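Q: Have a look at this prediction, sequence included:
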Amino acid sequence: MSPTVTPPSPTPERADTSPNLATEASDLRMATFRLARRLRSQRSVDSMSDGQFAVLAALSVHGPHTLGELADRERVSAPSMNRTVNCLEEGGYLSRTPDEDDRRKVNIALTDAGRTVVDETVRRRDEWLEASLAALTPAQRETLHDAAAIMREVAAR
């Protein structure tokens, strides 16, 4: 009877510190930046800045905010957010209304025109990305599907 051999226990995975990791990180950063830039270019209002659209999108997803809440969410100063909100209000994309419980507060919300901008921009971006994905092979699309999950994991760290 032969002796029982116990397989070695798996070694815990360690972070890769190879010189190629820096190159891989740079390549991923640049590819992500280029894709984001292409997606941002698909907008329904060409004159609207990315920051202005981000405010509309935040209001669309999270509902009405005060000026301070919007500034915190977008990580900008209150005076900077006030300029952005003023511009969007002048364009008819959002409205300000006094808070019913605290008259010192003003709630900022999307108007129908603002919601249309968000919806149309999202539609254009999805349409562009879908057309781009359609030009890829099924294997490439599967790779991107897997990469999207990994990118969400990295972004959550």
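A: All right, it came through fine. Source: prediction; values computed, not measured. Numbering: from 1, shown residues only.
Q: CA atoms for contacts and neighbours, from now on please.
A: Will do.
Q: these two touch, right, Arg96 and Thr111?
A: No - counting by C-alpha atoms under 8 Å, Arg96 stays clear of Thr111, with 9.8 Å between them.
Q: The strand or helix carrying Leu39 - contacts with which helices or strands?
A: Per DSSP states H and E, Leu39 falls inside helix 19-40. Helices and strands touching helix 19-40, by 3 or more C-alpha pairs under 8 Å, 6 or more residues apart in numbering; DSSP states H and E, are helix 112-134.
Q: let's bring in a second one:
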Amino acid sequence: MDREGSHGHPRWDAMAAREPSGWPVGRLLSAASRRVERDWNAHLASWDLNHASQPVLVILLGGPRTQAELAARCEVTEQTMSRVIARLERSGYVERTAHATDRRKQQISVTDAGRAAVLAASDPEAAEAMVTEGLTPAQVDQLRELLLIVARR
């Protein structure tokens, strides 16, 4: 950012700074992402879940995993995963048991309550509706194509 403004513009007028139509694409994408995350977290809160804990339960539907395996699958540190697992454990959604072959490790498993919560909370139609509300089917297809391009870069 230069001293006069952003992206080489002499300066942003007050309206452009407030009005999304004047924002750079990166800022729009970031703002849209935060809105979707807030809406999704509000939806998941009904089950005491959030955007970090829900994918862990989805993974655990496939069988027990270690904390390290969960962290790798979710692309977070083991320290971050430890906090997510602790929250899920307090909610009664996961349990820790001794690893079958390595006594230094613990297996994390989904409980019946966790399975019921994640299946109820993870309705793909509800998630899609949250993101695409107000868009036509053609706009949804276009948005998907553009986001795939950006995500695969």
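A: Thanks, I have it. Values in this document were obtained by computation on a predicted structure and should not be read as measured data.
Q: which residues are in contact with the helix holding Leu39 of the first structure?
A: Asp50, Arg125, Trp128, Leu129 (C-alpha atoms under 8 Å, 6 or more residues apart in numbering).
Q: now with 10 Å?
A: 15, 41, 49-50, 53, 121-122, 124-126, 128-129, 151 (C-alpha atoms under 10 Å, 6 or more residues apart in numbering).
Q: Can you add distance to Pro79 of the first structure and neighbour count and give the residues you listed back as JSON lines?
A: Formatted as JSON lines, these follow (distance: C-alpha to C-alpha, whole Å; neighbours: other C-alpha atoms under 10 Å):
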{"residue": "Ala15", "distance to Pro79 of the first structure": "43", "neighbour count": "7"}
{"residue": "Ser41", "distance to Pro79 of the first structure": "27", "neighbour count": "15"}
{"residue": "Ser49", "distance to Pro79 of the first structure": "17", "neighbour count": "12"}
{"residue": "Asp50", "distance to Pro79 of the first structure": "18", "neighbour count": "12"}
{"residue": "Phe53", "distance to Pro79 of the first structure": "18", "neighbour count": "21"}
{"residue": "Thr121", "distance to Pro79 of the first structure": "27", "neighbour count": "21"}
{"residue": "Val122", "distance to Pro79 of the first structure": "28", "neighbour count": "18"}
{"residue": "Arg124", "distance to Pro79 of the first structure": "31", "neighbour count": "18"}
{"residue": "Arg125", "distance to Pro79 of the first structure": "30", "neighbour count": "18"}
{"residue": "Asp126", "distance to Pro79 of the first structure": "33", "neighbour count": "14"}
{"residue": "Trp128", "distance to Pro79 of the first structure": "35", "neighbour count": "15"}
{"residue": "Leu129", "distance to Pro79 of the first structure": "35", "neighbour count": "15"}
{"residue": "Met151", "distance to Pro79 of the first structure": "33", "neighbour count": "13"}
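Q: Determine the residues that are contacts of both of Arg96 and Thr111 of the first structure.
A: Glu89.
Q: which ones are touching Pro79 of the first structure?
A: Leu67, Gly68, Ala71, Val85.
Q: Sort out which residues of the helix or strand where it lies are buried, please.
A: Pro79 of the first structure belongs to helix 78-90 when assigned by DSSP H and E. Using 16 or more other C-alpha atoms under 10 Å as the test for burial, helix 78-90 of the first structure gives Met81, Thr84, Val85, Leu88, Glu89.
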